[in-house]
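Asks: Model the following, please.
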Amino acid sequence: MNRKIGTADSPVAGLLLAAGGGRRLGGRAKALLPAGPGGRPLVERAAGALRAAGCAPVHVVLGAAEEAVRAGARLPGCVPVSNPGWESGMGSSLRAGLASLEPTPAAAAVVLLVDQPGIGPAAVARLAAAHRERGAELAAATYDGVRGHPVLLGRRRWPEVAARAAGDRGARDVLADAARRGALTLVECGDVAAPDDVDTPADLPLLDAPRPGWH
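Replies: Sure thing, here's the model as predicted:
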């Protein structure tokens, strides 16, 4: 299959990692945390950010409380992906997600974590644009110069990323190696997003905080 890499019409997929069990939240699956007006599941907000940024297709990797997420979350236009090995860490979810995208025409994927409610479509769109407009094969959002999520992975790098993803280390090692070689595109997003994670009960107020970058 021929794909145009790094052009305006390059299809950029969205890959949402939403399998975590929320161990430090007392075992509350992060995907189901109530967020924003109406208290809808957090997974809906994150998947909506990918869709609103123009990512297609959008695949959502599920693990903890998967049946409840499938039954209770509204994920129109998204493809749920099962990760039975989710307890081994984020690396297994990244591998499952990239494998699920292999049959699609996506030339790259923006990877978003479900537990960062302050990241909206504006940040995702900037990562996708780094590929479409600048030909980036590996890119990462930065916040006042500090590297974080989301990240963009060009299709040609998926095998390497999958091979090195283990435990809670997803694409970190591949991105770090690229940064040392000057081959990682950094995309400042601090003006449109906030990278804070919802990891502990003290972080729960982030679920109802204003959402930057949703315009």
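
Asks: When you work out contacts or count neighbours from here on, use the C-alpha atoms and nothing else.
Replies: Fine.

Asks: Just the endpoints, please. Distance across stretch 143-157?
Replies: Terminal residues of stretch 143-157 are spaced 24 Å apart (CA to CA, to the nearest Å).

Asks: Check which residues of that stretch are buried.
Replies: 143, 147-155 (16 or more other CA atoms under 10 Å).

Asks: Stretch 126-143 now?
Replies: So for stretch 126-143, counting by 16+ other CA under 10 Å, buried means 126-132, 135-143.

Asks: Which of those residues fall in strands?
Replies: Among these, the ones falling in strands (DSSP state E) are 138-143.

Asks: Quick one: the buried residues of stretch 143-157 as a markdown table, columns for secondary structure too.
Replies: Shown next, in a markdown table, are the buried residues of stretch 143-157 (DSSP: H, G, I helix; E, B strand; the rest coil):
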| residue | secondary structure |
| --- | --- |
| Tyr143 | strand |
| Arg147 | strand |
| Gly148 | strand |
| His149 | strand |
| Pro150 | strand |
| Val151 | strand |
| Leu152 | strand |
| Leu153 | strand |
| Gly154 | strand |
| Arg155 | helix |
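
Asks: Before we compare anything, build this one as well:
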Amino acid sequence: MPKALAEDGAWLRAAVTALRDGGCDPIIVVLGATGPSPDIVDLPPGVRHVWAADWATGLGASFRSGLIAAADTAAGYAAIMPVDTPDVGADVVARVTAAAFAAPSGLARAVFHDTPGHPVVLARKHWTTAWKQAVGDSGARTYLSGKNDMVCVTCDDLATGNDRDYPASAAR
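Replies: The predicted structure follows:
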């Protein structure tokens, strides 16, 4: 099932709430496997959606679609937040965005128990190159792998940052 629909949309709502309460505006939700219509997804009010038509090629498609849509806004930074990290809340988003705002590079990412996680925050100056390098299942990873000036923000005290592949109620 599309992860935006997991647990009756709870993961999506949690991600939008974390971003909104963490200080992000606007919020753009990238749809993929759900199809282009937001009718199948109960989007929270005030959220803009875009569809990654090539979603089946990997998460790079969603990353590209989201950044391209963000480029049409006045935003100076983008916080990348997948819906499958439902315990990551606004406190994590606020901590990582503050670090990105303070960093000369404008790059920051959450780290949980020495493991890179989300959100990842990129200043606008990085967007075009980052989305051009995003292919297959590599979103920002390819671009960020060459960046020694990215701030890694420890968030162990706030969340696990665990990526969930299945809702708790799903049989495997």
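
Asks: Out of the ones in strands among the buried residues of stretch 126-143 of the first structure, the closest to Ala165 of the first structure would be?
Replies: Among these, Leu138 lies closest to Ala165 of the first structure (CA to CA), at 15.2 Å.

Asks: what residues are up against that closest one?
Replies: The contact partners of Leu138 of the first structure, by CA atoms under 8 Å, 6 or more residues apart in numbering, come to 151-154, 157, 175, 178, 183-185.

Asks: Could you check which residue of the second structure pairs with it?
Replies: Superposed on the second structure with TM-score structural alignment, Leu138 of the first structure falls opposite Leu107.

Asks: can you map out the helices along the first structure?
Replies: With DSSP state H as the criterion, the first structure has helices at 42-52, 66-72, 90-101, 121-134, 158-164, 172-180.

Asks: got those helices as JSON lines, with distance to Leu112 of the first structure columns?
Replies: Shown next, in JSON lines, are the helices of the first structure (distance: least, CA to CA, whole Å):
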{"stretch": "helix 42-52", "distance to Leu112 of the first structure": "8"}
{"stretch": "helix 66-72", "distance to Leu112 of the first structure": "17"}
{"stretch": "helix 90-101", "distance to Leu112 of the first structure": "10"}
{"stretch": "helix 121-134", "distance to Leu112 of the first structure": "8"}
{"stretch": "helix 158-164", "distance to Leu112 of the first structure": "15"}
{"stretch": "helix 172-180", "distance to Leu112 of the first structure": "13"}
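
Asks: Of those, which is nearest Pro205 of the first structure?
Replies: helix 42-52 (12.7 Å).

Asks: corresponding residues in the second structure for the closest one?
Replies: The counterpart of helix 42-52 of the first structure in the second structure, using TM-score structural alignment, spans residues 11-21.

Asks: Give me the mean deviation of the matching stretch from the first structure.
Replies: In the superposition with the first structure, the average deviation recorded for stretch 11-21 of the second structure is 1.1 Å (mean CA distance after the TM-score superposition for the first structure).

Asks: For that stretch, buried residues please.
Replies: Residues 11-20 are the ones in stretch 11-21 of the second structure that count as buried (16+ other CA under 10 Å).

Asks: Please name the nearest non-neighbouring residue to the counterpart of Gly190 of the first structure in the second structure.
Replies: Using TM-score structural alignment, the equivalent of Gly190 of the first structure in the second structure is Asp156. Take Asp156 of the second structure and drop its neighbours on the chain: the residue closest to it by CA to CA, 6 or more residues apart in numbering is Phe112, 4.9 Å away.
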